[in-house]
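[1] no sequence on this one, just coordinates:
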């Protein structure tokens, strides 16, 4: 059940695209949306998480931070008003905090069911939603995270790729994924990427995938074994071949493993594909 959606924003085009997708999901689920931006101020500036002055600080710095907060609130209002959200409950939030800390705090305090984030990919590392912040949220969030690059205001999902090594317990992730599948009435394509370094016979893998599908009570699905040089490339090529609307992956975070649940594969996919990616951390 998706009742509360969090949309962290840096007011970029990709972040606006994420807000549009969140609106589309909210219209299907009746969920409320919180659009959030965290202003990171210099350590010791004396501002609390609500933007209040809590200790003696330099007056010029004080004025600068207050002006920054006012500008941010104006940017937030413009963003919210630029997207048609009629019938959807949208709340705006501007805080003084490190972005990743505020995202995690809001997820916990608000009982967030889904985070929808914009991502530019691997090139713009100086932006709020890029690189380390996106990867940290994907890796550590206690709820599913949907990353979006391109504009897709209707956000209809017909074909879903569920990529995994299917060797670990992913029940908690699958329950979230099943909810998303049911929301759109989509078909789920279970895929194992067969690589030269971890090659198995197609018949053995197909049996494992079918066992997984039965174990987790999946419906409306297909079983697929796809050969490629690397797991990430295989997922991308398979998703492109079937014209997938969404890629789903569970992640354990960065554990140093070479399998799909290592975390790095999920984060690389977020950076390198224009297809929306839904991840859930099993940590």
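    Sure thing, it's come through. Remember, predicted model here, so these are calculated numbers, not experimental data.
[2] can we go C-alpha only for contacts and neighbour counts from here?
    Noted.
[3] which strands and helices sit next to the biggest helix by length in the chain?
    If you go by DSSP state H, the chain has its longest helix at helix 59-82. On a contact count with 3 or more Cα pairs under 8 Å, 6 or more residues apart in numbering; DSSP states H and E, helix 59-82 meets strand 32-39, strand 90-96.
[4] Save these as CSV, and put in mean neighbour count too.
    Shown next, in CSV, are these (neighbours: other Cα atoms under 10 Å):
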stretch, mean neighbour count
strand 32-39, 22
strand 90-96, 17
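[5] Any chance of TSV for these, columns distance to residue 266?
    Formatted as TSV, the helices and strands packed on helix 59-82 follow (distance: least, Cα to Cα, whole Å):
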stretch	distance to residue 266
strand 32-39	24
strand 90-96	28
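[6] closest to residue 238 out of the ones you listed?
    strand 32-39 (32.6 Å; Cα to Cα).
[7] Strand 90-96 and the closest one, what's the angle between them?
    Counting by axes from the mean of the first three to the mean of the last three Cα atoms, to 10 degrees, strand 32-39 lies at 20 degrees to strand 90-96.
[8] on that earlier part again, gap between the longest helix of the chain and the chain center?
    26 Å (Cα atoms, centre = their mean, to the nearest Å).
[9] so residue 225 sits in a helix?
    No. Counting by DSSP: H, G, I helix; E, B strand; the rest coil, residue 225 falls outside a helix, being strand.
[10] One more to weigh against that first structure:
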């Protein structure tokens, strides 16, 4: 089995039903990797920190998936599965910054985020909290978009991860992202197939360092989504560098534009390692 490429997962929650799929994936990943899972609620109103009983219950999922028996003590759950669940509530009027700060302070090296497709005006004024949180955290992030299918069955915890689409470009170095995505996928499904894609006229020079890369011509975002429709991936992996200019800030980076229309979860990974704290 591949070594787990993450050790501490951060899952922000607003306690809504739209957050359930992301929570299911966060819990399943924690169990698969024997990792800590930090479930974080950011309260914008002062003095209203969330009570423990408002947080979603990982134990109920572990029991439903037959990973533990009813009545097992919390300490025994951690010892058996290696997964430690931490519920945390903080106050901040800047939700994205609070999530980023918590991630940095607790060494979270994977975010699992619920997201939706905001309109252009919302993006211009504030943007998606999930996307902004991922940029501020400088860590890989798994996005579960409302309406898209996931790769974890919530009824039994089984993972369906047969095919992964990873677009690569000449402008964003993919090797660091590949170094995270490959063990991430292999840990969950050793036989998963990677479909590498480059949209452009010629293959990038690093093509021989990756599995076979398919070359397609056309508009980048539209072509990525066309290939996704053709092959039906269970996950899309995107190397990312964040926003480069004002146009990106308004319309979204290529990754964010793909995320809004993707038929499955999207795993983003920075093109460079996170800077060490000083």
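    Thanks, I have the structure now. Small disclaimer: the values here were computed from a predicted structure and weren't measured.
[11] Would you pull the TM-score for this pair?
    Overlay of the two chains. TM-score (TM-score structural alignment, normalised by the length of the second structure): 0.74; 234 aligned residues with a Cα RMSD of 2.9 Å.
[12] for stretch 237-251 of the second structure, which positions count as buried?
    237-243, 250-251 (16 or more other Cα atoms under 10 Å).
[13] With stretch 193-212 of the first structure instead?
    Buried-residue list, stretch 193-212 of the first structure, by 16+ other Cα under 10 Å: 193-194, 205-206, 208-210, 212.
[14] Would you mind measuring from residue 178 of the first structure to residue 103 of the first structure?
    25 Å (Cα to Cα, to the nearest Å).
[15] picking up where we left off before, state the pair within the buried residues of stretch 237-251 of the second structure that is farthest apart.
    Within those, two members stand farthest from each other by Cα to Cα: 237 and 250, at 22.4 Å.
[16] corresponding residue for residue 36 of the second structure in the first structure?
    In the first structure, the residue paired with residue 36 of the second structure according to TM-score structural alignment is residue 32.
[17] ok, now residue 108 of the second structure?
    So, by TM-score structural alignment, residue 108 of the second structure is matched to residue 112.
[18] who are the neighbours in contact with the closest residue to that match other than its chain neighbours?
    Excluding the flanking residues, the one nearest residue 112 of the first structure by Cα to Cα, 6 or more residues apart in numbering is residue 4, at 5.0 Å. For residue 4 of the first structure, the contact set (Cα atoms under 8 Å, 6 or more residues apart in numbering) comprises 31-34, 110-114.
[19] Same check on residue 117 of the second structure?
    128, 145, 260-261.
[20] Pull the number of nearby residues for residue 141 of the second structure.
    27 (other Cα atoms under 10 Å).
[21] Look up how far residue 114 of the second structure lies from it.
    Separation of residue 141 of the second structure from residue 114 of the second structure (Cα to Cα): 10 Å.
[22] Go ahead and confirm residue 103 of the second structure touches residue 10.
    Yes. Contact criterion Cα atoms under 8 Å: residue 103 of the second structure and residue 10 qualify, at 6.7 Å.
[23] which neighbours do the two share?
    Joint contacts of residue 103 of the second structure and residue 10 (Cα under 8 Å, 6+ apart) are residue 109.
[24] Residue 178 and residue 103 of the first structure: who's more crowded?
    residue 103 (21 against 17).
[25] Map the more buried one across to the second structure for me.
    So residue 103 of the first structure corresponds to residue 99, using TM-score structural alignment.
[26] Next: residue 178 of the first structure.
    Per TM-score structural alignment, residue 178 of the first structure is aligned with residue 182.
[27] Could you do residue 144 of the first structure as well?
    With TM-score structural alignment as the criterion, the equivalent of residue 144 of the first structure in the second structure is residue 140.
[28] can you count the residues close to the residue nearest to residue 270 of the first structure when sequence neighbours are not counted?
    Nearest non-adjacent residue to residue 270 of the first structure, counting by Cα to Cα, 6+ apart: residue 277, 6.3 Å away. When neighbours are counted by other Cα under 10 Å, residue 277 of the first structure registers 23.
[29] Surely residue 277 of the first structure touches residue 148?
    Yes. At 7.1 Å, residue 277 of the first structure counts as touching residue 148 under the criterion of Cα under 8 Å.
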